[in-house]
Structure formats: structure tokens, C-alpha cells
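1. Okay, here's the prediction I keep looking at, along with the sequence it came from:
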Amino acid sequence: MSSAQKPILVYTGVTPNGFPITILLEALKAIVPGFDYDYEKIDILTNRQKEPWFIELNPNGRTRHTPHYDKQHKYWFNPEAEPNEYSDMLQWLFLRHALEIPYAKKRYLDEAKRLYGVLDIRLKDHDFLAGASRGKYSIADIKTFAWYSVHMGLWVRLHAFTGIESVDAWPNVKAWLERLNKETSVIAGIQVPPRT
């Protein structure tokens, strides 16, 4: 399939907002016959996303996208057939935090630990964040795995950036991260675009 025939062109950079998209696209490649995508690397440090050609594509000047090629509901839940699971997934996708947090380093670290605790409680009886029984690998996991909160300084996948060297205090989060780090789509998706 030539690049001109690929259904999606992703404008992305090496960012936690781009990784959920490339991870999901890699997962879709495995289940949708003939599906593929191209990407164009956007270096946000040079403000390429603010150039007129990009603003014409995306007036918000951001590199976020939401593809809808998972018609089998493999990585998300059907709102009509699985309304509870769908609601569960949305809650994890749109988990937000208060913006009125003092800027002191201790406060950020305490809040990051609290959020890891929220994840750990959820993952106590679940392998994945959303779904019945043990849950299923879905876009809720993909987005949360690559999550970076500007206001919180919270990285889930790269937790050391928050000042949390180890997630040993949250064994369920640790096991979840280990599961996700073995997913083929995660391994491939975090390599798009290449670092060089």
C-alpha cells in the first residue's frame, strides 16, 4: 500500500499526546485488513504546529487526533451494547484534576502519588482500566499509559519524571505497566515518530 493510499496521516511529535494515537494505530493495523497510516513528525519545540499550513488543518495548533476505525469495538466499548463499560472507559479517558494546585514541589509530588493511588485501587481487581470482570485493553489504557498532565507533572509511563523513581508502592500499577509494555502496539506506537 503506498503512502498516498493510507487512510490516515498523523501529524505528531515525540509527545505523550501523540503516543496514544500511534499505539492505537499500531493496534488497529493488527486487526483491520489493509489498514495502515503515515505520519509527519512535528517538532513542537520549533512551533511548527503554529505555522499557517498547520493552523489551517487544525486551528487549535495541537497534534491530537481521534481515529474511528475500530468498528469491531476491540479497543473501545459499544455505547449501545455496553453502556456501563462505555461510561467506565470515558471516565478514565477524561479523568481530570483541579487546576488550583499550589506550585510547590511537595504538593505536586503528593498529588502525583494520590493519582497513582487512584490507579492502583482501580487495578486491584482489574487487569485493564475499563470493562466488566478483569476489563479489556482499550483506549482508556492507551491514553492513561501515555498520560502526561501539564498541571500535575504526572507521567504514568515515565514516572521518574515526576520524582517517583519506582512504582513499587503501587503494585497493581506496576503490574499494569508491565502488561502494557509487552503489548505489540505499545512497543511499536511509542517509536512513532522516531527520536532522530
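-> It's in.

2. CA atoms for contacts and neighbours, from now on please.
-> Will do.

3. what separates the residue sitting nearest the centre point of the chain from residue 51, distance-wise?
-> The residue lying closest to the centre of the chain (C-alpha atoms, centre = their mean) is residue 143, at 2.2 Å. Counting by C-alpha to C-alpha, to the nearest Å, the separation of residue 143 from residue 51 is 27 Å.

4. List the contacts of the lengthiest helix in the chain.
-> The longest helix of the chain (DSSP state H) is helix 105-122. Helix 105-122 has contacts (C-alpha atoms under 8 Å, 6 or more residues apart in numbering) with 101-102, 129, 152-154, 156, 162-164, 170-173.

5. Looking at those residues, which one is closest to residue 18?
-> Each of the contacts of helix 105-122 was scored against residue 18 by C-alpha to C-alpha, and residue 156 proved nearest at 14.6 Å.

6. The closest one against residue 149, yeah?
-> No. Residue 156 is not in contact with residue 149 according to C-alpha atoms under 8 Å; the separation is 9.3 Å.

7. how close does residue 168 get to residue 116?
-> 11 Å.

8. Tell me where this structure has helices.
-> Under DSSP H, the chain gives helices at 19-31, 52-57, 83-93, 105-122, 139-145, 171-181, 184-189.

9. Out of the contacts of helix 105-122, who's the most crowded?
-> Within the contacts of helix 105-122, neighbour counts (other C-alpha atoms under 10 Å) peak at residue 129, which reaches 27 neighbours.

10. thought that residue was touching residue 136?
-> Yes. With contact defined as C-alpha under 8 Å, residue 129 counts as touching residue 136 (7.4 Å).

11. adding another structure so you can compare the two:
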Amino acid sequence: MIDLYYWTTPNGHKISIFLEEAGLDYEIHPINIGKGEQFTREFLEIAPNNRIPAIVDRRPADGGQPLALFESGAILEYLADKTGEFLPRAGRERYMALQWLYWQMGGLGPMAGQNHHFRNYAPEKIDYAIARYIKETSRLYGVLDKQLEEHDYVAGKEYSIADMAIYPWVKPYENQGQDIEEFPNVQRWMGNIARRSAVERAYARAEKINPKDGVEMDDEARRHLFGQK
């Protein structure tokens, strides 16, 4: 059994998609980050960086005590190694998938996240910041589009944790000021991912937890998300 500590954000969706794809038994523990639930003592014992997602694997592969992990990229890699699915065990195919996983973690996620912030959440509109992050997000979409010219999936012929990591960050492209028709290969790939039954199930579970998806940005949420020290 996997305990998934989760909210309905792109990083949260990555892990629920994997768990659905792999058919693992898991239980969702909603952590409403707009209400400050990520700062409870119980959650901080699992995820000291006070960010979702996090997991506790009650039956780790080594047979030891329950294993707690935070950081979505590390969780995906761990689950892939545990199950032997969606990431090759060794060889160049493994590193092709991992490089695109890390591309999302170090590039697309942070840049699209800043894009969302300055376009949608910042208390004042800063034209330079908005233009900067829209352009950088567009550049990254272009990199992804080029990769998908000759590949069905991000890392090559096989669906992998790289696709699971990237898809939730591209799905809200409109909120990032992107015209998806400028990236036809990304658009085709998105359609293929969206039609996967496991992806449909993951997003259906998200809808039951939080029908509005993401975070409802009121004053309390702003204080918890943007006022941390």
C-alpha cells in the first residue's frame, strides 16, 4: 500500500498518474495547500520541505520499515524501479527517460510555475516578468515539440515517467499564455496521453477531491503559498 499525500497540482498529478498506470494499491491523503495543511507536524515529518506530493510506501522493496519520500521526480524514479515499469532498468534508454524527467524538474516546471504566478497570481502585473516567463515557457514547448517530431513519446518509442512528469505541466497551456497550435507535435502527444485510461482515472480522482483543480487563490491561500519565511 502506498500513502499518497497530494493536492490537485501538476506535481501531484504526476504521482497519481503513475500509481494508476502501474495498478498499485494507494490511498490519497489530501493536503490542501491553500489552507496551510502542508505545515502540519505530521506532514512535515514526511516532507520537510512542506511541498506536495509525498508518499509513504508501507511495503518497500527492501522489506524494511515504511519509506517516506518527497520530491516528485525522486518519487517517480523510485516507483519505476520498485515496479520495473515505465523506466528501463539500465542502458541508454534509461538515461534518455531520466534526462527528460530532469528537464521537466529543472526547466519546464519552474519556468511554467513562475509563468502561472506572474500572469495569474501576482498582486501587481509586472510586464517584464510576464513577458520573460511566457517567452521561456514557449521556448521549452519548442524544445519538446522538436523532440516529439520523430518520437511517439518524450524519451523515444516507449511511454515513460518522463511523459507522466511533463504532461500535467503542459495540460494547462492556456494559463501559461501558449498557443498549442504552434506546437503540433506537442498537441498530438497531449491527445494521446489524455486518452490513456489511467490518466483519465487520475484526473477523475482529482476532480472528486477538488472540483476546481489547483488552488483557489484567496487571501488565506496567498498567505500560505507566497508569505512563507
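-> Okay, I see it. Predicted model, so just to flag it, every value in this text is computed and none were measured.

12. Would you mind getting the average deviation of the longest helix of structure 1 from structure 2?
-> For helix 105-122 of structure 1, the mean deviation from structure 2 after alignment is 1.0 Å (mean C-alpha distance after the TM-score superposition for structure 1).

13. Over in structure 1, tell me which residue corresponds to residue 203 of structure 2.
-> Residue pairing (TM-score structural alignment): residue 203 of structure 2 is matched to residue 190 of structure 1.

14. how deep is that match tucked in, by neighbour count?
-> When neighbours are defined as other C-alpha under 10 Å, residue 190 of structure 1 has 21 of them.

15. For it, give me its contacts.
-> 19, 22-23.

16. In TSV: the contacts of helix 105-122 of structure 1, plus distance to residue 41 of structure 1.
-> Converted to TSV, the contacts of helix 105-122 of structure 1 look like this (distance: C-alpha to C-alpha, whole Å):
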residue	distance to residue 41 of structure 1
101	33
102	35
129	30
152	26
153	24
154	24
156	23
162	26
163	29
164	30
170	35
171	35
172	34
173	31
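
17. which ones among those residues are found in strands?
-> residue 154 (DSSP state E).

18. Pull up the gap between residue 158 of structure 2 and residue 93 of structure 2, please.
-> Residue 158 of structure 2 is 9 Å from residue 93 of structure 2, by C-alpha to C-alpha.

19. and the contacts of residue 190 of structure 1 as a markdown table, adding neighbour count and distance to residue 38 of structure 1?
-> Shown next, in a markdown table, are the contacts of residue 190 of structure 1 (neighbours: other C-alpha atoms under 10 Å; distance: C-alpha to C-alpha, whole Å):
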| residue | neighbour count | distance to residue 38 of structure 1 |
| --- | --- | --- |
| 19 | 26 | 14 |
| 22 | 26 | 10 |
| 23 | 24 | 13 |
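
20. Would you mind checking which of the residues you listed is nearest to residue 57 of structure 1?
-> Out of these, the member with the shortest distance to residue 57 of structure 1 (by C-alpha to C-alpha) is residue 22, at 18.9 Å.

21. ok, that closest one touching residue 194?
-> No. The pair residue 22 of structure 1 / residue 194 is not scored as a contact, 11.6 Å apart, by C-alpha under 8 Å.

22. Now do the same contact list for residue 101 of structure 2.
-> Counting by C-alpha under 8 Å, 6+ apart, residue 101 of structure 2 touches 73, 161-163, 165-166.

23. What are the contacting residues of stretch 19-37 of structure 1?
-> 1, 3, 6-10, 64-67, 69-70, 139, 142-143, 145-146, 184-190, 192.

24. likewise stretch 140-158 of structure 1?
-> Under the criterion C-alpha under 8 Å, 6+ apart, residues 16-17, 19-20, 23-24, 76, 89-90, 92-93, 99, 108, 111-112, 116, 128-130, 161-162, 177, 180, 186 lie in contact with stretch 140-158 of structure 1.

25. one more time with 6 Å, if that's ok
-> With C-alpha atoms under 6 Å, 6 or more residues apart in numbering as the test, stretch 140-158 of structure 1 has contacts from 16, 20, 89, 92-93, 108, 112, 162.
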